[in-house]
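Q: mind folding the following:
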Amino acid sequence: MASARSGFMDLLRLVPRGGPAICNVSVTNLCNATCDFCNFAHDKGFVTHRRSLDAARFEAALGRLREQAGVRFVTFMGGEPLLHPKILDMVRTATAMGVQPTLVTNGWLLPPKAEALAEAGITTLFISIDAAEAEVHEKNRGLKGVCKRIREATGILQARGVTVIASVAMTRLVKDYDALARFVQSLGFSAITFSYPRKAALGSNSLVWSEDSDLVDMSKEELLAAFDGAEAARAIIPVHNPRAGIADMRRRLSGQGERFVCHAGYKYFYMDWNYDLWRCEDWATPLSSVWDFTPEKMVRDGCQACTTDCYRDASIMLHFPVAIGDAFARMREGRPFKALAALADRRNAGSVGAVIGHGSRLARLAGAG
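A: Purely as a prediction, here's the structure:
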């Protein structure tokens, strides 16, 4: 109870600053999979210099992000983050610092590490799933038998109270979203989240894209059908993409433009294995080295350049906390009507609705922090 109370109070103290921030951390560019739609795949040859984060410096880097940017949530990514020999140490470090860790993995290396990850402080874990059939998923991943390993790991994690979410890229491998929802349930997942297909090259050194994959070369009609499928899957399993987020993607496809702006560079960041801090994976130049980062380097310009789901969906949930922070700032400036305008923004209702939709998981995250 004391831990939950201290975590909640810590988040409350960030309200005048617009709430907490999130950082994606790519701890390595190594991967043991061969996914067709990702250039981290070890058989494609894009990774010419193997790099991994120097774990000895991670505590200092995260401490700087915590103080300078208000980071309270960190997502360990790759490549495949479980290939990093010190990943458990970094998870423990984040937890001890009051920064809630999550992790995205393909699941191959997970079973022998599952207990230790839960013990280290992971309360939510994402495992990639590519199709509604085990054989199709395993062929794309180049990991025969990985679904058996995933089922073993989810059983361990669920028994430890960890929320295990299937992370699914919307590609042509997913032909039936109802069947997909039932398949991930059979693997032991408690929820599903969708990422939107990425064909264009990212600006940063992240390789989560493929210009050559037919699987992500989807037409407008295919994408709209995929969004319909994702919404329909809610009848079978919880979908963690906010409804407002999927609505924004539909608006983008129709040319109307999104309602919500992206908060990457202000409340969401990407740190690579070199300790360079980027606005996001899609940006061409880093903000700075993490060692040189100060709040003055934050960027807030209403960007709508991409559809990267983790940034766009989180930005919807962050919209209301940011509006509260703006109201505090306008009051400090002696502009009460501007403060009221920030709170009266109609998008705040959609933001609050998205937060409520994630209520139980966010409460556990805050408590663990």
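Q: only C-alpha atoms from now on, for both contacts and neighbour counts.
A: Noted.
Q: quick one: contacts for V47?
A: For V47, the contacting residues are 29-30, 40, by Cα atoms under 8 Å, 6 or more residues apart in numbering.
Q: mind checking what secondary structure it has?
A: Classification of V47 by DSSP: H, G, I helix; E, B strand; the rest coil places it in coil.
Q: what ranges do the strands span in the stretch 51-200 of the chain?
A: 71-77, 100-105, 124-129, 163-169, 191-195 (DSSP state E, counting those that start in this stretch).
Q: would you reformat those strands as TSV and include distance to A21 and mean neighbour count?
A: TSV is the format used below for those (distance: least, Cα to Cα, whole Å; neighbours: other Cα atoms under 10 Å):
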stretch	distance to A21	mean neighbour count
strand 71-77	4	23
strand 100-105	11	24
strand 124-129	17	23
strand 163-169	21	22
strand 191-195	20	21
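Q: one more to put side by side:
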Amino acid sequence: MHSPFRNLANLRPLLKGRLPGQLIIQYSNHCNADCPQCGMRRSEQIHRSTLDQQRVKELIDTAAKNGIQSLSFTGGEPLIFLDDVVELTHYAATAGIPYVRTGTNGFMFRDSNSPGYLDRVKSIAEKLAATSIYTFWISIDSAEPDDHEAMRGLKGVIQGIEKAIPIFHEHGIYPSVNLGINRATGGRSRQPYLSEMDEQGFFAAFTDSFEKFYTMAMGLGFTIVNACYPMSDGTGDEHQAATGTIDTALYGAASQDSVINFSRAEKALIFKALFTTIPKFRDKLRIFSPRCALYNLMRKFSGHDSVLFPCRGGVDFFFVECEKGTIHPCGYRTETHRDLPDLNQRLGTISDCDLCEWECFRDPSDVLGPFAEIFTHPIKLAGKMFREPTFFKLLLEDLRYYKACGYFNGRLAPRFNAMQRFARP
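A: All right, here's what the predicted structure looks like:
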């Protein structure tokens, strides 16, 4: 098992107060699903764009030269352009970027009873397996198959996923299931609203929903799970509505639909429910969501003003939108960067950005932020450790768990014997 903490390219930035760089490229906003929580759904009347491959290759070259270690291709639905993504994944590996991710809404897993279905899946698995892709995710929104398929407009996709996963495993790819947290996580017939129940009832409803989802994921054959935190579009979150600094239209993976729009009080309970549920499944699934980051989110939505570790969006992590190929701090901040900065340079002072909960940047900022401060602000870090010992206890537990999970390498089978030590009664 190759530990990222033994990779000098990952350790070198920490000495200069930086984190290993991450770049998310929105390759296209074309989509073939109807997800209610997304502004890029196929029924949405928006301008559709796909990045020029040459522009993407130029970005990859600059990213590799300037210290980016992780690259994600997202959409829209990136696998509408499967051959392009495969070619660009090869290109990124050749350029020297070790961690490349992409995923799908699963549209290719429909019609699983049709002739040639298994051969089609095998062809996709072979193409991806021929690359050095580190993570391949499949998005599922509900523990109830019929509800997920109705929400996405992808009838029959869950049965197809169940048939496809063993084929991917045979080709050395262990897909991750990505849950976009929403009110229908446990099923559309039981969507919780805090306005209709007390806090304990809302918390219990989401705890049950997460348990159902993890159980469903295991039943389908998944071994890795991640959760995408809800991004409200202003109407459900008073803080974001007041600041006016987040533009959910930039990335588009948000909407005003009540299925995804939560109040601050609801978010606090949702993060608490996920925090509580994860330990029950850590010996059975490789669950990426770090509990130390969830603890920080629980602090945030329970009234703590201080930010333990600011998000590194626009500092070490960046987002490229698909229409013009412009570089942004993240998928929800509209300011632009002329080019990707050189992450090999020592970092100066950074602002405490804590405006959203985009887990792609929020989680690694919490997990790796302390390591950067060891070398640049050790006294400041010591103060945080004194004030918030719970966070650091959780961080150490997360890191031990990450090691047991093989650092979520989607090309390796789970080591259940190593994960067993995290079993909870």
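Q: need the TM-score from the superposition.
A: The TM-score (TM-score structural alignment, normalised by the length of the first structure) is 0.84; 349 aligned residues with a Cα RMSD of 3.0 Å.
Q: export the strands of the stretch 51-200 of the first structure to CSV and tack on distance to M298 of the first structure?
A: Shown next, in CSV, are the strands of the stretch 51-200 of the first structure (distance: least, Cα to Cα, whole Å):
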stretch, distance to M298 of the first structure
strand 71-77, 13
strand 100-105, 22
strand 124-129, 28
strand 163-169, 29
strand 191-195, 25
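Q: mind checking the ones you listed for the one nearest to A327 of the first structure?
A: A327 of the first structure sits nearest to strand 71-77 of all the strands of the stretch 51-200 of the first structure, at 20.6 Å, using Cα to Cα.
Q: check the mean deviation of the closest one from the second structure.
A: Compared with the second structure after fitting, strand 71-77 of the first structure has a mean deviation of 0.7 Å; criterion: mean Cα distance after the TM-score superposition for the first structure.
Q: circling back to that earlier point, tell me which of the strands of the stretch 51-200 of the first structure lies nearest to S210 of the first structure.
A: When the strands of the stretch 51-200 of the first structure are compared (using Cα to Cα), the closest one is strand 163-169, at 12.6 Å.
Q: how about the strands in the stretch 301-425 of the second structure?
A: According to DSSP E, counting those that start in this stretch, the strands that the stretch 301-425 of the second structure contains are 317-320, 327-328.
Q: to S360 of the first structure, which of the strands of the stretch 51-200 of the first structure lies closest?
A: When the strands of the stretch 51-200 of the first structure are ranked by proximity to S360 of the first structure (Cα to Cα), strand 163-169 comes first, at 10.2 Å.
Q: circling back: among the strands of the stretch 301-425 of the second structure, which is the most enclosed?
A: strand 317-320 (a mean of 26; mean count of other Cα atoms under 10 Å).
Q: distance from the chain centre to that one, please.
A: Between the centre of strand 317-320 of the second structure and the centre of its chain there are 14 Å (Cα atoms, centre = their mean, to the nearest Å).
Q: what's the answer for stretch 265-279 of the first structure, then?
A: Averaged C-alpha coordinates place stretch 265-279 of the first structure at 13 Å from its chain's average position (Cα atoms, centre = their mean).
Q: next one: stretch 303-323 of the first structure
A: In terms of Cα atoms, centre = their mean, the centre of stretch 303-323 of the first structure is found 11 Å from the chain centre.
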